[in-house]
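Student: got a predicted model here, sequence first, then my questions.
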Amino acid sequence: MAFDGREPIYLQIADQIRTDVVSGALGEEEQVMSTTQYATAYRINPATAAKAFAELVDEGTLYKRRGVGMFVAPGARDRLVAERRERFFADVVDPVAAEASVLGIPLDDVVARLRAAGATGEGDR
């Protein structure tokens, strides 16, 4: 993992863990690296990793088992998928529908194009 984005490193860590949960790379009840392990592996300040973990605990993605470590919370994947799905529609689909309307493109044409792109695996035709 390389930290090269404009966002603070702790947000990049939190986003990567969320992505790992959504993708299934981290399963429910699975232990995640400790803040010390993150700090050592990625050569960052342990407080930075701790801040990321605190955010994930606050939102219910991770939980702490006293004396054992951090674990993926039950239901975390379903919640994150639902949030990302809603964000996808708001950030991607709604603007596409609005632009199609402005350009006079029938939504059926947009749907047909999406189906064709999905069938061929080519989203940038």
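Tutor: Here it is on my side, so go on.

Student: only C-alpha atoms for contact and neighbour calcs from this point on.
Tutor: Fine.

Student: list the buried residues of stretch 84-95.
Tutor: By 16 or more other CA atoms under 10 Å, stretch 84-95 has no buried positions at all.

Student: ends of it, how far apart?
Tutor: 16 Å (CA to CA, to the nearest Å).

Student: now do residue 19 against residue 80, distance only.
Tutor: In terms of CA to CA, residue 19 sits 9 Å off from residue 80.

Student: ok, residue 38 next?
Tutor: As judged by CA to CA, residue 38 and residue 80 stand 22 Å apart.

Student: can you check residue 10 too?
Tutor: 18 Å.

Student: neighbour count: the two, which is higher?
Tutor: Each of residue 10 and residue 80 has its neighbours counted (other CA atoms under 10 Å); residue 10 has more, 21 against 17.

Student: wait, a helix at residue 71?
Tutor: No. Using DSSP: H, G, I helix; E, B strand; the rest coil, the assignment for residue 71 is strand, not a helix.

Student: excluding its backbone neighbours, what's nearest it?
Tutor: The shortest distance from residue 71 to any non-neighbouring residue, by CA to CA, 6 or more residues apart in numbering, is to residue 31 (4.2 Å).

Student: contact partners for that neighbour?
Tutor: Residue 31 sits next to 69-72 when contact means CA atoms under 8 Å, 6 or more residues apart in numbering.

Student: save those as CSV, and put in distance to residue 107 and neighbour count too.
Tutor: Shown next, in CSV, are the contacts of residue 31 (distance: CA to CA, whole Å; neighbours: other CA atoms under 10 Å):
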residue, distance to residue 107, neighbour count
69, 49, 13
70, 46, 21
71, 43, 21
72, 40, 24
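
Student: alongside the first one, take a look at this:
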Amino acid sequence: MEVVVDFSSQTPIYLQIAEDIRQRIIAGTLRGGDQVMSTTQYATTYRINPATANKGLTMLVEEGLLEKRRGIGMFIADDAHERLTSVRRAEYRDAILSPAISSGLLLGLTPDQLIDLVTQLVKDLP
């Protein structure tokens, strides 16, 4: 799976690089111990400033998702998947699920009706 950098996007490139790696960790295509491209590889592949690529990778190091191995490169942390899914689940609960449940309750749906709706939606997914 190749990184997708959209130069027409309003999102800065370094954020796109970081988010792409996060998504690949969540999807399981990058696992603990896997090596990621170097800043030089990002720079030459996408014709971007190495500092831009480094900024995205540094964010992931600060989040504990990547580990620097001096002279070798950057690697996915062993607990990156668990760490990231934990954060994303909390974000999902707070930003998406909680407001949706509140809206349903305001519409007069009971908790049991909400559970039934969610169960049906899950069954209908491909």
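Tutor: Thanks, I have the structure now. Note that the coordinates shown come from a computational prediction; the quantities given were computed from them, not determined experimentally.

Student: list the TM-score for the superposed pair.
Tutor: Taking TM-score structural alignment, normalised by the length of the first structure as the basis, the two superposed chains have a TM-score of 0.91; 122 aligned residues with a CA RMSD of 1.2 Å.

Student: map residue 49 of the second structure onto the first structure.
Tutor: Counting by TM-score structural alignment, residue 49 of the second structure lines up with residue 45 in the first structure.

Student: who touches stretch 17-26 of the first structure?
Tutor: With CA under 8 Å, 6+ apart as the criterion, stretch 17-26 of the first structure contacts 27-28, 32, 61, 72, 76-78, 80-81.

Student: go again with 10 Å.
Tutor: Stretch 17-26 of the first structure is touched from outside by 11-16, 27-28, 30, 32, 52-53, 56, 61-62, 71-73, 76-82, 84, with contacts defined as CA atoms under 10 Å, 6 or more residues apart in numbering.

Student: that older thread, burial measure for the match of residue 49 of the second structure, as a count.
Tutor: The number of residues near residue 45 of the first structure, taken as other CA under 10 Å, comes to 15.

Student: name the nearest residue to it, ignoring sequence neighbours.
Tutor: Nearest residue to residue 45 of the first structure, sequence neighbours excluded (CA to CA, 6+ apart): residue 39, at 5.6 Å.

Student: thought residue 52 was touching that neighbour, still the case?
Tutor: No. Residue 39 of the first structure lies out of contact with residue 52 (CA atoms under 10 Å); the separation is 11.5 Å.

Student: next, name the residue at the spatial heart of the second structure.
Tutor: Geometric centre of the second structure, nearest residue: residue 22, 3.3 Å, by CA atoms, centre = their mean.

Student: any idea what that residue aligns with in the first structure?
Tutor: In the first structure, the residue matched to residue 22 of the second structure (TM-score structural alignment) is residue 18.

Student: confirm residue 103 of the second structure sits in a strand?
Tutor: No. The assignment for residue 103 of the second structure (three-state DSSP) gives helix, which keeps it out of a strand.

Student: any idea how far residue 119 of the second structure is from it?
Tutor: Taking CA to CA, one finds residue 103 of the second structure at 17 Å from residue 119 of the second structure.

Student: swap in residue 83 of the second structure?
Tutor: 27 Å.

Student: between the two, who's got more neighbours?
Tutor: residue 83 (15 against 11).

Student: contacts only, for the more buried one.
Tutor: Counted by CA under 10 Å, 6+ apart, residue 83 of the second structure has contacts 26, 63-65, 77.

Student: what do you get for residue 103 of the first structure?
Tutor: By CA under 10 Å, 6+ apart, the residues touching residue 103 of the first structure are residue 97.

Student: residue in the second structure paired with it?
Tutor: Aligned partner of residue 103 of the first structure by TM-score structural alignment: residue 107.
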